[in-house]
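Here's my sequence, what's the structure:
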Amino acid sequence: MPRKLRAPKSMFGSANELETSFYAALSAGDIDAMMKLWSEDEEIICILPNLPYAQGHIAVREMWETLFNLGQFNAHILATHTFDNLLTAVHTLLIHVQLTLPNRETQAFNLHTTQVYLKSEQSWRMSVYHATIAQDNNKLIDVLPSLLH
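Presented below is the predicted three-dimensional model:
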């Protein structure tokens, strides 16, 4: 029986390039493009509001398919904080999301996200994506006090 070959993954020279492709796949509702961004490691993790914890490719794919079946997503980055080194990047974002449902009703909300990217020999890949509803609709973190003690 012939074996089905996997389509080659895109190459990303930086975590920022990968992040841009992630939000493009989200907006397009393209499950195949979304899954090509993830590490091949089965330890990948995705945590989204109101959905179960997903670990591994099958669970992560099912989670994104569930979301894409809800409607059309459009995400806009409002604020970002990044920590990048040679092999790891952690990006914490505040994103504004607009969801257009099949009946054309729209819902808008903000999310705080944390994305962990790992550098393989060939390319950057997503390892962890965690999102939570932002209670403060306009800032990445609360204003820090000027005096700690």
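
CA only for contacts and neighbour counts going forward, please
Fine.

Pull out the buried positions in stretch 32-46.
By 16 or more other Cα atoms under 10 Å, the buried positions in stretch 32-46 come out as 33-39, 44-46.

how about the residues you listed, which pair is most distant?
Taking Cα to Cα, the two most distant members of the buried residues of stretch 32-46 are 33 and 45; they sit 17.1 Å apart.

still on that earlier bit, if we only consider the buried residues of stretch 32-46, which is nearest to residue 75?
residue 34 (14.3 Å).

how about this one, so we can line them up?
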Amino acid sequence: MKRAKLQAAIVGGTPDDIEQSFYEALHNADIEQLMACWAEEDDIVCVHPGGPRIIGPGAIRAAFEAMFANGSVQAHPERIHKVVSLACAVHHLVERVEVITPQGAKQAFVIATNVYQKMPQGWRMVAHHASPGTPNDSADVGVKPTVLH
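This is a model prediction of the structure:
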């Protein structure tokens, strides 16, 4: 099953498929699967909570390799809001992250935006921007429209 999801990231897939493969790669600390989700473009960008802007596949790979040196990342995407066009998809979501502290397992929240672009190889991630969240991020602010125009 893991091979099938990796294959979907390599061959094409939808933005949802790529996003699922990305979070699965985080859960498994699988750098190859994770990088297969990204576009192979020099201008891809990643920002981790409180961190600098990381540009390009080599720098992004190095950042995730350093992260995986400490183990996997148990980030669970929740409350995904999607904006999709023919060649671009933007997913804004809350990541519920399981962290181990001296007091035991805790949950942290991260606000993230994942941007996907349709490439000749299929959909690929071109940006991942994550910011520190709070427990209050478990609820959205604002009102969803009741009528679509």
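
After superposing, what score do the chains get?
The TM-score (TM-score structural alignment, normalised by the length of structure 1) is 0.81; 137 aligned residues with a Cα RMSD of 2.4 Å.

As a check, name the ranges of all strands in structure 2.
Secondary structure of structure 2, counting by DSSP state E: strands at 45-47, 53-55, 74-84, 88-101, 104-119, 122-132.

Using JSON lines, lay out those together with distance to residue 21 of structure 2.
What follows is those, written out as JSON lines (distance: least, Cα to Cα, whole Å):
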{"stretch": "strand 45-47", "distance to residue 21 of structure 2": "17"}
{"stretch": "strand 53-55", "distance to residue 21 of structure 2": "21"}
{"stretch": "strand 74-84", "distance to residue 21 of structure 2": "12"}
{"stretch": "strand 88-101", "distance to residue 21 of structure 2": "14"}
{"stretch": "strand 104-119", "distance to residue 21 of structure 2": "13"}
{"stretch": "strand 122-132", "distance to residue 21 of structure 2": "11"}
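
what sits against the residue positioned nearest the centre of structure 1?
Note on structure 1: the residue nearest the mean C-alpha position is residue 129, at 5.0 Å, using Cα atoms, centre = their mean. Residues in contact with residue 129 of structure 1 (Cα atoms under 8 Å, 6 or more residues apart in numbering) are 45-47, 113-116.

In structure 2, what residue corresponds to it?
Matched across to structure 2, residue 129 of structure 1 falls on residue 128, judged by TM-score structural alignment.

Distance of that match relative to residue 53 of structure 2?
Here residue 128 of structure 2 is placed at a distance of 10 Å from residue 53 of structure 2 (Cα to Cα, to the nearest Å).

so what sits against both of those two?
Joint contacts of residue 128 of structure 2 and residue 53 (Cα under 8 Å, 6+ apart) are 45-47.

returning to that earlier point: nearest to residue 7 of structure 2, out of the strands of structure 2?
Between the strands of structure 2, strand 122-132 lies closest to residue 7 of structure 2; by Cα to Cα that is 11.7 Å.

what about residue 136 of structure 1, neighbour count?
The tally of other residues near residue 136 of structure 1 (other Cα atoms under 10 Å) stands at 13.

Now residue 14 of structure 2: closest residue in space that isn't a chain neighbour?
Distances taken as Cα to Cα, 6 or more residues apart in numbering place residue 123 nearest to residue 14 of structure 2, at 5.9 Å, with adjacent residues excluded.

Just to check, the one you found is in contact with residue 13?
Yes - with contacts counted by Cα atoms under 8 Å, residue 123 of structure 2 reaches residue 13, the gap being 6.2 Å.

So these two - more neighbours on which side?
The residue with more neighbours, out of residue 123 of structure 2 and residue 13, is residue 123; 29 against 18, by other Cα under 10 Å.

Please name the residues that touch the more buried one.
12-15, 18, 116-117 are the contacts of residue 123 of structure 2 under Cα under 8 Å, 6+ apart.

Right, I'll call it a day here.
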